[in-house]
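[1] from the sequence below, what's the structure:
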Amino acid sequence: MFILELLNQERRRIMLKFADLILEHVEEIAALDAMDAGKLFSVGKTGDIPNVADVLCYYAGAADKIHGTTLKMSRELQGYTLLEPIGVVGLIIPWNFPSPLLMHKVAPALAAGCTMVVKPAEQTPLSALYYAYLAKQAGIPDGVINVVTGFGPTAGAALSSHMDVDKIGFTGSTEVGCLIMQAAATSNLKPVSLELGGKSPFIVFDDVDVDKVAPLAFVGAVYNKIDKIQFEKVLSYIEHGKKEGATLLTGGNSLDRKGYFIEPTIFVDVTDEMTIAKEEIFGPVLSVMKFQTVEEVIKRANCTKYGLAAGVMTNDLNIANTVSRSIRAGVIWINCYFAFDPDCPYGGYKCSGFERDWEWKDFISFFKLNL
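    Okay, here's the model as predicted:
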């Protein structure tokens, strides 16, 4: 394991050098994500890639601070816990945030001392390969960060079922997450961390300024390049909304330009049983639904198989506390949305997965030794 090859302090220094190299090459990486994923170059240069470097620096600080504890035993024994890297981890990355989501997994795994095999999405492999190149330049030994490109049913499946892989970390759809769990269970019972699909409610109470809140409603919408399959899927959901009786307030059409683009779309008169209210669309489609009471909106927000995130907009502290504690979701944003920080690991409930990203402890094995 990486932790056996290098002293913890040296690993921290190398991770910091890796972060510096990323910042030195921020434009190249932003250009790769722009070509691969359709990310705005300006967003990559000023947002995504600096965030990648920040996350790496954050976990570099943890690399030399991973310690076990001395136990108070009930008998005349001396006991302590020893923290060791879990081993070889397989990290499967989605296409929508190819740089941030890669480093959210790679950085804590490095801090814990693991070696890893990274499988980027087949649509967006270029930045992952470039990160591996920069890691080598920073002094990370060969074999610590390995990037394997390929498709999910082949490369991803092989990684999930491999007997020498000790853990899988995956971000993607619920359906694929189930397949990964099956592969892990039928191979070597490797643990898995899954951050999966969601249908996240964005709850706006009548005591807030709607004009200030409205721009946040589309923050989580996909602004990446999408392929024909995803494009047709989003359009099919828009047709479902029309056929099932929702009122199309605006948008709903593809844009007449090269590529696959869809107008920001808003439906009103949406009811809980409609397809667009129940299923993850993963496109710029917003369903507006009215509610009367706090109890009603909590019940309706929880009436989903997902539990990834939620937003609560209110000036009433009691309502904010009540609703945020009552919704079964991994992240509850209050008067903000899509706000992340390394000090706050995130993940989901129910069919949105389990375990947390940004958590180095997920890559540690705990051994209790009694002497």
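[2] contacts, neighbours, all on C-alpha from now
    Will do.
[3] for residue 286, see how far away residue 99 is.
    As judged by Cα to Cα, to the nearest Å, residue 99 and residue 286 stand 26 Å apart.
[4] now do residue 245
    15 Å.
[5] ok, those two, which is more surrounded?
    With neighbours defined as other Cα atoms under 10 Å, residue 245 and residue 286 compare such that residue 286 has more, 19 against 14.
[6] helix or strand: which one has the residue nearest to the more buried one when sequence neighbours are not counted?
    Distances taken as Cα to Cα, 6 or more residues apart in numbering put residue 266 closest to residue 286, at 4.7 Å, once the chain neighbours are dropped. Using DSSP states H and E, residue 266 maps to strand 265-268.
[7] before we move on, what about residue 239?
    Residue 239 is part of helix 228-243 when elements are defined by DSSP H and E.
[8] to compare against the first, here's another:
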Amino acid sequence: MLDYTYDGWKSRAAALSFRGQAFIDGKFTDAASGKTFASVNPATGGVLAQVAECGGEDVDRAVAAGRRAFEDGRWSRLAPGDRKAVLLKLADLIRANLEEMALLDSLDMGKLVTDAVTVDAPGSAHFFQWHAEAIDKIYDEVAPTGPGDLALVSRVPLGVVGAVTPWNFPLDMATWKAAAALAAGNSVVLKPAEQSPLSALRLAELAAEAGVPDGVFNVVPGFGATAGKALGLHMDVDCLAFTGSTAIGKMFMQYSGQSNLKQVWPETGGKSPNLVFADCGDLEAAADMAAFGIFFNQGEVCSANSRLYVERSIQQEFVDKLIARAEATQPGDPLDPASKMGAIVDEKQTEGILRFVEAGKASANLVAGGERITVDGKGCFVQPTIFDDVSHVDPLARDEIFGPVLSVIPFDREEEAVAMANDSIYGLAASVWTDNLSRACRVADRLQVGTVSVNTVDALSAQTPFGGMKQSGFGRDLSLHSLEKYTALKTTWIKYKT
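    Sure, this is the predicted structure:
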């Protein structure tokens, strides 16, 4: 039986080794410059590994490897069933190394290892399996024509896909991009966030073990201003998939225009509203999920339900329930199964969250948390924090904090709640709590977001597309729709004698 105790996780962590080199053309390699950067555990401040700091020359090598692999057809022209078999083996290998993959993300960016081993790592295996199983069930089309004409419409892989992924779900976000792109027959060059590169490098090793050919899946760790920009401006990258901030998403769209007009699929920021109406029949469940929606993964979730609009008649009762849940959700060592929240990813992010909190103390009513703490005298930890009676125009309610900070905003009428929820530059997700079916449908219809969760929060699955509207971007991950952005429609018109 696997030992998931605190001592068991600490023992595994102590025995873990880390891949720090880039993975290009089927081999681990140093950056061309020889430069490295430190991968730091935010819970302790300790250095986990020195990681290759890739730059433009390394990106060139990875793209060239991906292009060679694509052109010679070692992956792109494999039968769908053959690609499926390899990706299914990769899914199995992730499951076989589940505890290691979970530890890599927990140590690298501070998330609870219990979440990583039950949500993130199994999710990565599931998403690879799902896309693998889907790829030989996607049919091409025959367009309606007259006698003597046969018009075939097929989906073909684009070529070399660049993927730039964030630090909050390192393994899962790498998977969301790579699983669909690889299933469709593309080569991939992945640039993981510099705060959390370790699981992506191990994933590349597992992909090679599963049978993904050399050059098809490459990983170039490095910084956004160098490796990320080089991918965005590269003349031989056909598509760039990005998850991260809205500001950086806009930069990648500019890079496309400055280079080869590559497709760019941004999934960017969010400030998701959670609307709780007085006719919600289970306020305990609503409070449980409202707390989960902002405190899970330390609030470092693009779709975190960080704006809580609660009907005024139940405001105090509901806030009291949330305070109790915040007090019971204190951060601790991410390797301790008793901990309820982990560490913030790094010092810079921690300081940014605290700046919002300090400003909020002067503009709103702090009712829970609001302090930085340490565990054993170390680490980047922030208490779960709740502000009540927040003005809708306060930065607490407008800006993406990306931390465990909840803003409670009362409302009196449904129309008022919907108007405030929609009054945002973001449109990623929203939640609605009500037992009135007509209200649930009516409000869901009016909310300008990519996903509305009714009587739950942040619902997603492999079968449903994930992405947003407005400045949350227009990229879609997951579902069969994710394959659309990694393929092009090609028409082959044949004239024949009748």
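[9] quick revisit: give me the mean distance between the strand holding residue 266 of structure 1 and structure 2.
    Following the fit onto structure 2, the mean deviation recorded for strand 265-268 of structure 1 is 0.8 Å by mean Cα distance after the TM-score superposition for structure 1.
[10] in structure 2, what range does that strand match?
    Under TM-score structural alignment, the counterpart of strand 265-268 of structure 1 in structure 2 spans residues 385-388.
[11] on that earlier part again, list of residues touching the strand holding residue 266 of structure 1?
    The contact list for strand 265-268 of structure 1 (Cα atoms under 8 Å, 6 or more residues apart in numbering) reads 241, 246-252, 284-289.
[12] how close does residue 261 of structure 1 get to residue 97 of structure 1?
    Look at residue 261 of structure 1 and residue 97 of structure 1: by Cα to Cα, they are 18 Å apart.
[13] of these two, which one has the most company?
    Using other Cα under 10 Å, the more surrounded residue of residue 261 of structure 1 and residue 97 is residue 261, with 20 against 17.
[14] residue contacts, the more buried one?
    225-226, 231, 254-255.
[15] state the distance from residue 149 of structure 2 to residue 142 of structure 2.
    From residue 149 of structure 2 to residue 142 of structure 2 the distance is 11 Å (Cα to Cα).
[16] helix/strand/coil for the most centrally placed residue in structure 2?
    In structure 2, the C-alpha nearest the mean C-alpha coordinate belongs to residue 173, at 4.2 Å (Cα atoms, centre = their mean). Secondary structure assignment for residue 173 of structure 2 (DSSP: H, G, I helix; E, B strand; the rest coil): helix.
[17] map it across to structure 1 for me.
    Matched to structure 1 by TM-score structural alignment, residue 173 of structure 2 sits across from residue 101.
[18] ok, the nearest residue to its match once chain neighbours are set aside - how many residues close by?
    Nearest in space to residue 101 of structure 1, with sequence neighbours left out and distances taken as Cα to Cα, 6+ apart, is residue 93 at 6.6 Å. Residues near residue 93 of structure 1, counting by other Cα under 10 Å, number 28.
[19] which position in structure 1 aligns with residue 469 of structure 2?
    Matched to structure 1 by TM-score structural alignment, residue 469 of structure 2 sits across from residue 349.
[20] how close does its match get to residue 179 of structure 1?
    According to Cα to Cα, residue 349 of structure 1 and residue 179 of structure 1 sit 18 Å apart.
[21] compare those two (neighbour count), which wins?
    More crowded of residue 349 of structure 1 and residue 179, by other Cα under 10 Å: residue 349, with 21 against 14.
[22] aligned counterpart of residue 126 of structure 2 in structure 1, please.
    Aligned partner of residue 126 of structure 2 by TM-score structural alignment: residue 54.
[23] quick one: residues contacting residue 147 of structure 1.
    For residue 147 of structure 1, the contact set (Cα under 8 Å, 6+ apart) comprises 117-120, 128-129, 132.
[24] can you list those in TSV and add secondary structure, neighbour count and distance to residue 26 of structure 1?
    Formatted as TSV, these follow (DSSP: H, G, I helix; E, B strand; the rest coil; neighbours: other Cα atoms under 10 Å; distance: Cα to Cα, whole Å):
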residue	secondary structure	neighbour count	distance to residue 26 of structure 1
117	strand	20	23
118	strand	26	21
119	strand	26	22
120	coil	29	19
128	helix	26	13
129	helix	19	14
132	helix	19	14
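[25] straight-line length of stretch 153-170 of structure 1, end to end?
    14 Å.
[26] so what's residue 339 of structure 1 closest to, chain neighbours aside?
    Ranked by Cα to Cα, 6+ apart and with sequence neighbours excluded, the top spatial neighbour of residue 339 of structure 1 is residue 333, at 7.4 Å.
[27] what strand or helix carries residue 332 of structure 1?
    For residue 332 of structure 1, the host element (DSSP H and E) is strand 331-334.
[28] so that strand corresponds to what in structure 2?
    On structure 2, the counterpart of strand 331-334 of structure 1 by TM-score structural alignment is residues 451-454.
[29] contacting residues around that stretch?
    Contacts of stretch 451-454 of structure 2 (Cα under 8 Å, 6+ apart): 428-434, 440, 444, 458-459, 466-468.
[30] which of those residues are buried, as a ChimeraX select command?
    Per 16 or more other Cα atoms under 10 Å, the buried members of those correspond to this ChimeraX selection:
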select :428,429,430,431,432,433,434,440,444,458,466,467,468
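[31] residue 347 of structure 2 against residue 382, yeah?
    No: contact between residue 347 of structure 2 and residue 382 fails when scored by Cα atoms under 8 Å: they sit 11.1 Å apart.
[32] which one's more surrounded, the two?
    Higher neighbour count among residue 347 of structure 2 and residue 382: residue 382, with 27 against 13, using other Cα under 10 Å.
[33] distance check, the more buried one against residue 343 of structure 2.
    According to Cα to Cα, residue 382 of structure 2 stands 7 Å off from residue 343 of structure 2.
[34] select only the buried ones of the contacts of strand 265-268 of structure 1 in ChimeraX?
    This is the ChimeraX syntax for the buried subset of these, where burial follows 16+ other Cα under 10 Å:
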select :241,246,247,248,251,252,284,285,286,287,288
